[in-house]
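*Asks:* Please find the sequence and the predicted model below.
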Amino acid sequence: MQMYLVGGAVRDELLGLPVQDRDWVVVGETPKSLLDKGFLPVGKDFPVFLHPETHDEVALARTERKTASGYHGFQFHTAPDVTLEEDLARRDLTINAMARAEDGTLIDPYGGQRDLAARCLRHVSDAFVEDPVRILRLARFAARFTDFSVAPETMALMRRMVEAGEVDALVAERVWQELARGLMERRPSRMIEVLRECGALARLAPELDRLFGVPQPPAHHPEVDTGAHLLLVLDECARIEAVLPVRYAALCHDLGKGTTPEDEWPRHLKHESRSAELADALSQRWRVPADCKELAELVAREHTHVHQSLSLSAEARLRLLERCDAPRRPERFALMLLACECDARGRAGLAARDYPQRPALLRDLAALQSVDQGAISAAALAAGKKGQAIGQAIQQARLAAIKACASDPPP
């Protein structure tokens, strides 16, 4: 049996990076012959098997033919006479179209090693145009391999794909899957830049695309451009290794600024409520998981209030915490504050600024959590109070707790 290590494992090995997953291709076999050798079938769309000993994924060498628009419009062909080179030819980028034989021999028919050395993301062949997911994958690789550039001919090819409407046929789940992975890479800003340059961002997320070129007050935003600010915030999230909900919230926090009329620039009054609405619409369109969706709306709606919280009264801070449901959902509140801190630091020349709002509001939350509502309710009942009066007693205790700790240094 001829079996070859392929794709990302070979690429990462040559780059000196840890190999996470190992994918294999076998040549000269059939599904029956693999089953006879003890391989376990797992593929739904095409024959993929688990190796009986290593449990690595093993696929039959295959070719593919475009039969309809979109991601699912493919017909796969597997047969013992399909060669390794034919299998590699259907892959997206040259750096992913290399293989290593079991004796260690490197098979590189399309110049992947050359493009690794040149730090270049280049398509293997014009078959790239047949799968619009490849645009998303390339953008994600640009966010991972931060010193790689996109080959000009590949960028031109992606533009033609966008103009032909191929991106419009992508299913929401696959868009989110690729974008979520890209947000978790080392420089997620590069994913946005690549998608914008080829025109895909305007088709997938016009709410994001129209942020570029929209000015903000330079006193608060030295970078001025709202789109440039977004990219800085995303990379700040990556710098602190924030979780996906925080990064997605950062992506959506200023969407409302793209709908501010030009005669109101550079101010963006009430952009927060518009941002929350647009974040909700984008989340629904991409079918974003609930934890990401909820945090994005919360950060969009409240980030300005969090930034201003040091100058708010104790009453206003209490209302802020209650609007955020912080006493019941402290973990989400902490993530919201982290996203707000990334927003504050994602500004030209301000990446190292302090953000005392986060520890101060966490201190306020701790004060709220120290209030024994059960004891207060019992005392109020013993005093003959009912209903609304009990609620007022709890609110007074909460407010008193926040005021009591206001002069304490943040933890």
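*Replies:* That came through fine. Residues are numbered from 1 along each chain as shown.
*Asks:* Could you use CA atoms for every contact and neighbour count after this?
*Replies:* OK.
*Asks:* Now do the strands in this structure.
*Replies:* Remark: strands assigned in the chain by DSSP state E are 2-6, 23-27, 40-41, 48-50, 57-60, 62-66, 74-78, 99-101, 106-107, 120-121, 149-150.
*Asks:* want to try TSV for those, with distance to I376 as columns?
*Replies:* Listed next are the strands of the chain as TSV, based on distance: least, CA to CA, whole Å:
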stretch	distance to I376
strand 2-6	65
strand 23-27	61
strand 40-41	62
strand 48-50	61
strand 57-60	60
strand 62-66	69
strand 74-78	66
strand 99-101	69
strand 106-107	73
strand 120-121	64
strand 149-150	63
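*Asks:* so which of those gets nearest P409?
*Replies:* strand 149-150 (47.3 Å; CA to CA).
*Asks:* Not counting its neighbours along the chain, what's nearest A127?
*Replies:* Distances taken as CA to CA, 6 or more residues apart in numbering put R90 closest to A127, at 6.7 Å, once the chain neighbours are dropped.
*Asks:* Report whether the expected contact of the one you found with E64 is present.
*Replies:* Yes - R90 lies in contact with E64 (CA atoms under 8 Å); the separation is 7.1 Å.
*Asks:* the more surrounded of those two?
*Replies:* R90 (19 against 16; other CA atoms under 10 Å).
*Asks:* Now for that one: which residues touch it?
*Replies:* Residues in contact with R90 (CA atoms under 8 Å, 6 or more residues apart in numbering) are 63-64, 124-125, 127-128.
*Asks:* What remains of those if I keep only buried residues?
*Replies:* Buried by 16 or more other CA atoms under 10 Å: 63-64, 124, 128, out of these.
*Asks:* Against that first model, consider the following:
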Amino acid sequence: MRVYLVGGAVRDQLLGHPYHEKDYVVVGSTPQKMLDQGYQPVGRDFPVFLHPKTKEEYALARTERKQGQGYHGFEFYTDPSVTLEQDLIRRDLTINAIAQDDAGHLYDPYGGAQDIQNKILRHVSDAFVEDPLRVLRVARFAARYAQYGFVVAEETLALMRTLATSGELECLTPERVWKETSRALMEKHADVYFEVLRQCGALTVLFPEIDALFGVPQRPEYHPEIDCGIHTLMSLQQACQHNYSLDVRFAVLVHDLGKALTPVDVLPRHIMHEQRGIEPVTMLCERFKVPTATKQFALIVCKEHLKCHQAMTLKGGTLWRLLQRLDVLRRPERVIEFIQACECDARGRLGLENRPYPQKDYLLKAMECVRNIKAKDLPSYVKGPDIGEQLIKKRIYELDQLKRSQQET
């Protein structure tokens, strides 16, 4: 029985990238031997065990053979005779096919260390095309390691294109697509994930609503980058740079989906694109079973982001109704996230990445203004059902005062 550290821990150790989990492969053992040593079985498809003390994962060395469609369509074979090289060759990328023994010696039969040095994401073997999930994984790795200058090898992109046109991507479960995408969205360069998917043709298969934005023009005086798809990815870059939450990043990604539905005869204007965006955002969220809170926030950013840009010109009543729709009294954090998403939209434009966004401070003041008005602030003669109505009137009045003060300033 020989144990090797494999996968992400070895890769990130060589790269100098932080890592938290360690995975091991065990060569020359059997499930019974693992159980006899106190390991706890957790694998459903093939033997994976938890170490009795550290609870780290130990998988028996295995080979696999494609039996059906999708990433579940595999038959796995484990036996003490399976070698380390046979186990490593089934992995997706060379940088993930490196093992390390207890003495620190590296086993790198497929050139992963060299690819790390050359900043290349390259498939290990042609068996890559047997698993459609690898298209998403490679795109996610491209997003994670873009900060180091990694790019996808042309021959690997070619195999990803093969998968994109094979129909295999449609076999991926919604939950798995969302899991990979949500993880990619939290990387420092999440925009690279969608760009790589676009390069290999997978974006139009999995996210046609996003793919449709590319090539759609906008008015250059507001959008010097012109292209709606480029604007979307630039806005997402802004959300990543500020390390905003998953909900903010996803909302930024889909906030302009309605622009792909603008009638050709009115381009490059996009009147009512907020309303047109409701249906494609809803469809995308339902297709991938996006969590309810994430979906609801994305929809409100889609519908209301122009109101945020116009906040300083809105009448008190209009601004109050916007804040109400954002649930300002119960969930002030949602208002803050809404402002963050809209600021990313405003700055996700060529040459305007550092433009001032005074609407942010204005809306934060408006939020505090309405939240600080309580029933105790009303005259003592206001009773019963009148309290709610008078609170609204006072909040609208104070918002009008805030606007007047802002204009005078």
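*Replies:* Arrived safely. All values reported here derive from a predicted model rather than from experimental measurement.
*Asks:* where does the TM-score land?
*Replies:* Here the superposed chains carry a TM-score of 0.96, computed using TM-score structural alignment, normalised by the length of the second structure; 405 aligned residues with a CA RMSD of 1.6 Å.
*Asks:* about what we covered before: out of the strands of the first structure, the one nearest L138 of the first structure is which?
*Replies:* strand 120-121 (7.4 Å).
*Asks:* Show me how far that closest one is from its chain's centre.
*Replies:* Here strand 120-121 of the first structure is found 22 Å from its chain centre; the criterion is CA atoms, centre = their mean, to the nearest Å.
*Asks:* Report the mean deviation for that strand after fitting onto the second structure.
*Replies:* Its matched residues in the second structure lie on average 0.7 Å from strand 120-121 of the first structure after superposition (mean CA distance after the TM-score superposition for the first structure).
*Asks:* Counting by contacts, list what that strand packs against.
*Replies:* strand 149-150 (3 or more CA pairs under 8 Å, 6 or more residues apart in numbering; DSSP states H and E).
*Asks:* contacting residues around the strand it packs on?
*Replies:* 119-122, 142.
*Asks:* State the span of the second structure onto which that strand is aligned.
*Replies:* Under TM-score structural alignment, the alignment places strand 149-150 of the first structure onto residues 151-152 of the second structure.
*Asks:* how much does the matching stretch stray from the first structure?
*Replies:* Looks like 1.1 Å for stretch 151-152 of the second structure (mean CA distance after the TM-score superposition for the first structure).
*Asks:* and the spatially closest residue to V25 of the second structure that is not a sequence neighbour, what is it in contact with?
*Replies:* In space, and not counting its chain neighbours, V25 of the second structure is closest to A59: 4.9 Å by CA to CA, 6+ apart. Counting by CA under 8 Å, 6+ apart, A59 of the second structure makes contact with 23-26, 47-49.
*Asks:* just the residues you listed now: which is nearest S182 of the second structure?
*Replies:* Distances from S182 of the second structure to the contacts of A59 of the second structure, taken by CA to CA, are shortest for D23, at 22.3 Å.
*Asks:* Check the gap between the closest residue to that closest one other than its chain neighbours and E21 of the second structure for me.
*Replies:* What sits nearest to D23 of the second structure in space, not counting adjacent residues and going by CA to CA, 6+ apart, is E57, at 5.2 Å. As for E57 of the second structure, its distance to E21 of the second structure is 9 Å (criterion: CA to CA, to the nearest Å).
*Asks:* now D45 of the second structure
*Replies:* For D45 of the second structure, the distance to E21 of the second structure - CA to CA - is 21 Å.
*Asks:* quick one: contacts for whichever residue in the first structure pairs up with G348 of the second structure?
*Replies:* Aligning on TM-score structural alignment places G348 of the second structure opposite G346 in the first structure. Counting by CA under 8 Å, 6+ apart, G346 of the first structure touches 229-236.
*Asks:* go on, S235 of the second structure?
*Replies:* 252-253, 344-349.
*Asks:* How about L170 of the first structure?
*Replies:* 70-71, 132-133.
*Asks:* hmm, try it at 7 Å
*Replies:* 70-71 (CA atoms under 7 Å, 6 or more residues apart in numbering).
*Asks:* still on that earlier bit, any idea which of the contacts of S235 of the second structure is closest to P174 of the second structure?
*Replies:* L253 (18.0 Å).
*Asks:* what residue of the first structure matches up with that closest one?
*Replies:* Aligned partner of L253 of the second structure by TM-score structural alignment: L251.
*Asks:* how about K403 of the first structure, what's its partner in the second structure?
*Replies:* Aligned partner of K403 of the first structure by TM-score structural alignment: D400.
*Asks:* Tell me if I'm right that that match and K315 touch.
*Replies:* Yes - using CA atoms under 7 Å, D400 of the second structure is in contact with K315, at 6.4 Å.
*Asks:* higher neighbour count, these two?
*Replies:* D400 (19 against 15).
*Asks:* Count the neighbours of the residue lying closest to that one once chain neighbours are set aside for me.
*Replies:* Nearest non-adjacent residue to D400 of the second structure, counting by CA to CA, 6+ apart: G316, 4.6 Å away. The local packing of G316 of the second structure (other CA under 10 Å) involves 22 other residues.
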